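Peer 1: Provided below are the primary sequence and the corresponding predicted coordinates.
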Amino acid sequence: MLQAIGLTSTRPRRHASTRPRGHAPVVDDLTFDAGPGCVTALLGAPGSGKTAALRLMLELDPGRGITYFRGRPLHSVPRPAGEVGVVLGDVPGHPARTARGQLRMLCAAAGAPVSRADDLLDMVGLDGLGDQRIGALSLAMDRRLALACALLGDPHTLLLDDPVEGLAPRDADWLRGMLRSHAEGGGTVLFTTSNPKEAARTAGHVVTIDAGRLVANQDGAAFSRTRLRPRVAVRSPHAARLAALVSREARAARRSVEVVAEADGSRLSVYGSSCAEVGDTAFRHGLPVHQLADEVGDTAPAGVAAGSAAQSCGPPAEPGADASRAVPGSGAAATRGELPPPIRRRPARGPLRPVRYELRRLFGVRTTTVVMAVVLAASVGLSVLLARDGRTPLPDVLAAWPSLLPLPPAALGAGLLGALSFGDEFRYPALAAGRGAVPRRLGLLLAKLAVSGGVALLLALVVVLTSAESLRVVYGGDLLRVPANAVSLAVSWSGLTVGCAWAGLLAAGIFRVTAAGIAAVLAVPVLVVPLVERMPKGSTVRSVTGLPGRLRELAWLQWPQEADRWLLAVVRLVAHPVGAALALSLSVLICAYLFTGLRGKVRW
């Protein structure tokens, strides 16, 4: 059961006229309900506020009013994907991701088992197109995938914005069958449309709005009877004379016939007659006819009696009933002059299984593997060239870090993958369609940090091992000797790649673009390192020698002597100009990320 009460938009309606007409909202005190076991159509002309009403129900836009989904507003539903499925426009997914990959990624977000993806592909008829890229899908296939995404959490309510627009008749019939099947299973279905015929064909209950306000709330039979009328469409160069003849013969035969002349002057709409009768009249008087066809006429919304209100798909209410009584008690607040409660635009919730979601998001497109392959190839090539002259230290050779480059390829690649962790989602918001940004949830952020850090460590390890094997094959094994400070070098190498990945991730999350993450990574050696190198050196710098022992005494703890080596390696890493610059950049980015997150929460 869906109950929308007093929905009012805070965004004013735009009028085509330049005359001052006040600040009428897009949706104005809209109240109706959509019952279970029934398909309900929200009908209105383009610009009447249908989509704005859906966004108010889903708390995507600020306003006033309240919408109950089986007695609870959406923000109080613990698992929204299991209560409401939404189709607003196209599938909000990366165009390079496959249909199966998109559904599997969203399974982790909704907390559904991964097998649900294949079940839904079969249900919507995409079982043979699971490996097809989203960007290559046709409009009909895209709409099927969007419905599969909406059904992922097995929701009770489906909200769809003009779902059959642009579809071929066959695909539209299939979609109507899916909506009816969901309703017959006890679910609630609400869809918007601007076509009265579509509303009559699909829905068992029709809610008509105009200029954001309720015009009629009817069951399907009452809607067809009052809104849709059969007519004869006639086109003739002598339309005015033919209209007079048809009206005169109808009066003579005492038949109720209405003739309406269209604006162009050559077309008539004849209500209460038939093609045969109109054609015989034109033939008898020698009038040429260029068009003669049966149509279903659409009366204006204002012509629908508001007194034909009805509850869901049940019998129509008694004539004269106020349409606002479709939801019991909805008019009480308006009678007392009270405003409906405010609707606050709330950030979307994070995935229920964030680590699994992040892994499927990261490896669901070719970008990740392409970046890693390019980094690996560039690192191997640079390592072989650096080892040729014999003057570059072995650690720099294995890391493929010539002095001409600000950062080695592995660090740049890790920073790029980290930047894509947030920038990619801001472009294709799979979690929050219509909300504009990925939710800044702590669980999702920690998952992104963990996954990006793990990928950076994997990339760093693969680069070193592959470079070492390439050097052994090209120059022999004499070049490869384990240095005495191998532990310190390993910590430094790992810290560099992980730090670059996190810098790119946090910067992309703050500025919401991938380019900002890449710029933050490049700024570390180009801008921050020179700043750190200008700090005091020599005798003015205090030594941290003996730090592990002092920490052990302070904390009254005992740890293995091997831990002292790791701790000193970390300290030396931070003391290095690049390490210090990276640590400073990460500290600034973390503070900025927390500041923007808190400011966003206050604004919401």
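Peer 2: Arrived safely, thanks for sending. Numbers count the residues shown, from 1 in each chain.

Peer 1: contacts and neighbour counts: CA atoms only from here.
Peer 2: OK.

Peer 1: my guess is Leu459 meets Leu412, correct?
Peer 2: No: shown here, Leu459 and Leu412 do not form a contact pair, counting by Cα atoms under 8 Å, at 10.9 Å.

Peer 1: other SSEs contacting whichever helix in the chain runs longest?
Peer 2: The helix that spans the most residues within the chain, counting by DSSP state H, is helix 442-475. For helix 442-475, the elements it packs on are helix 354-363, helix 366-389, helix 394-399, helix 409-427, helix 486-511, judged by 3 or more Cα pairs under 8 Å, 6 or more residues apart in numbering; DSSP states H and E.

Peer 1: ok, structure two:
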Amino acid sequence: MIEVKGLTKRYDEKVAVDDLSFTVQPGRVTGFLGPNGAGKTTTMRMILGLDAPTSGVATVSGRRYVDLPRPMRAVGALLDAKAAHPGRTARSHLVCLARSNGLPARRAGEVLERVGLEEVAGKRVGQFSLGMSQRLGIAAALLGDPGILMFDEPVNGLDPEGIRWIRQLMKRLAEEGRTVLVSSHLMSEMALTADHLIVIGRGRLVADTGLEEFIEQSSTRTVLVRTPFADYFARVLTASGAKVLIDDTGALVVSNMDSLEIGRRAAADGVQLAELTPQRTSLEEAFMELTRDSVEYNVTEGAVR
């Protein structure tokens, strides 16, 4: 697992990460979320020993990354898709990494095939698109067949097929019992991929919870009701203790009463219903609500013309 304890990183007067503690468990995809500037990449760099913490400690499988004798066998990471020499071919880049960690050269071909780059194995990395570079970075992360994988914005530059592929890959890796930590600003993608969420804002922990629990905690339960007798039924529901709003389309947005009870009231009063749909907050809405005070730059609606 990945363990972060009291991690702090200061740059002069700026605190990028502030006494941050969390654990990333194996067997599930953990989404690492936060507004821009929240400290996600800095935290991942400290876990990987690329930045030294001001205080606190981060360990992988109980050891600091810098103390691992063959780190790629324990941890695979993608932080920068362009972190490869542009003059090297994809295969030579991976073979070099393999040799540096005591891995057989054949692993280069195996991971290139797994990420769909076997046909461009001899192409220079400098000629790769961003999407191809992302796949090469993922291949490098998989090179040592590690038990821990960390991805920072892995779907950047990928087309819809590539996004679907990386989503399925992360789920398979977690199902194999590996620890998977992935940061992303695409809430819709995280809603389809993550099992657990770690959310930070201004370098501090905001939430450490399951995906469903995170959305549930931030949700206001409502039911969307459409009926030809909207005004009448709104009065019926209000008299029964519900809170009713009428939206721009003429539909009723009902709170303080579930869909089953609303259906019963409609049947008892002979009210025909065209729609009766429970509404739920999306991950994006829950995230925005929880982190609205942690955004580094707030823009007032209507301020930009």
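Peer 2: Alright, I've got the coordinates. Since the model is a prediction, treat every value here as computed from it, not as a measurement.

Peer 1: can you pull the TM-score for these?
Peer 2: TM-score of the superposed chains, computed with TM-score structural alignment, normalised by the length of structure 2, equals 0.74; 253 aligned residues with a Cα RMSD of 3.0 Å.

Peer 1: that older thread, if you compare the helices and strands packed on helix 442-475 of structure 1, which one is most tucked away?
Peer 2: Among these, helix 409-427 has the highest mean neighbour count (mean count of other Cα atoms under 10 Å), at a mean of 27.

Peer 1: residues in structure 2 matched by it, start to end?
Peer 2: Per the alignment by TM-score structural alignment, helix 409-427 of structure 1 matches no residues in structure 2.

Peer 1: and for stretch 44-61 of structure 1?
Peer 2: Stretch 44-61 of structure 1 corresponds to residues 34-51 in structure 2, going by TM-score structural alignment.

Peer 1: what's the answer for stretch 181-192 of structure 1, then?
Peer 2: Counting by TM-score structural alignment, stretch 181-192 of structure 1 lines up with residues 172-183 of structure 2.

Peer 1: next one: stretch 268-282 of structure 1 to chain centre, how far?
Peer 2: Relative to its parent chain, stretch 268-282 of structure 1 has a centroid offset of 51 Å by Cα atoms, centre = their mean, to the nearest Å.

Peer 1: so which bits of that stretch are buried?
Peer 2: Buried positions in stretch 268-282 of structure 1, judged by neighbour count with 16 or more other Cα atoms under 10 Å: Leu268, Ser269, Val270, Tyr271, Ser273, Ser274, Cys275, Val278, Gly279, Thr281, Ala282.

Peer 1: from the rest of the structure, what touches that stretch?
Peer 2: Outside stretch 268-282 of structure 1, the residues that touch it by Cα atoms under 8 Å, 6 or more residues apart in numbering are 229-235, 239, 242-243, 245-246, 256-262, 288-289, 292-294.

Peer 1: which members of those residues occur in helices, if any?
Peer 2: Judged by DSSP H, the subset of these located in helices is Ala239, Leu242, Ala243, Leu245, Val246.

Peer 1: could you report the neighbour count for Gly37 of structure 2?
Peer 2: Using other Cα atoms under 10 Å, the number of residues around Gly37 of structure 2 comes to 18.

Peer 1: that one should be in a strand, yeah?
Peer 2: No: under DSSP: H, G, I helix; E, B strand; the rest coil, Gly37 of structure 2 sits outside any strand and is assigned coil.

Peer 1: that one contacts Arg204, correct?
Peer 2: No: taking Cα under 8 Å as the definition, Gly37 of structure 2 is not a contact partner of Arg204, at 11.5 Å.

Peer 1: which part of structure 2 matches the longest helix of structure 1?
Peer 2: Mapped onto structure 2 using TM-score structural alignment, helix 442-475 of structure 1 spans no residues at all.

Peer 1: by how many degrees do that helix and helix 366-389 diverge?
Peer 2: Helix 442-475 of structure 1 and helix 366-389 are oriented at 40 degrees to each other (axes from the mean of the first three to the mean of the last three Cα atoms, to 10 degrees).

Peer 1: what angle sits between helix 442-475 of structure 1 and helix 486-511?
Peer 2: If you take the same axes, to 10 degrees, helix 442-475 of structure 1 sits at 130 degrees to helix 486-511.

Peer 1: quick one on the thing from earlier: among the buried residues of stretch 268-282 of structure 1, which ones are in helices?
Peer 2: Among the buried residues of stretch 268-282 of structure 1, DSSP H puts Cys275, Val278, Gly279, Thr281, Ala282 in helices.

Peer 1: same list (these) but as JSON lines, adding distance to Ala136 of structure 1.
Peer 2: Formatted as JSON lines, these follow (distance: Cα to Cα, whole Å):
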{"residue": "Cys275", "distance to Ala136 of structure 1": "46"}
{"residue": "Val278", "distance to Ala136 of structure 1": "50"}
{"residue": "Gly279", "distance to Ala136 of structure 1": "50"}
{"residue": "Thr281", "distance to Ala136 of structure 1": "54"}
{"residue": "Ala282", "distance to Ala136 of structure 1": "53"}
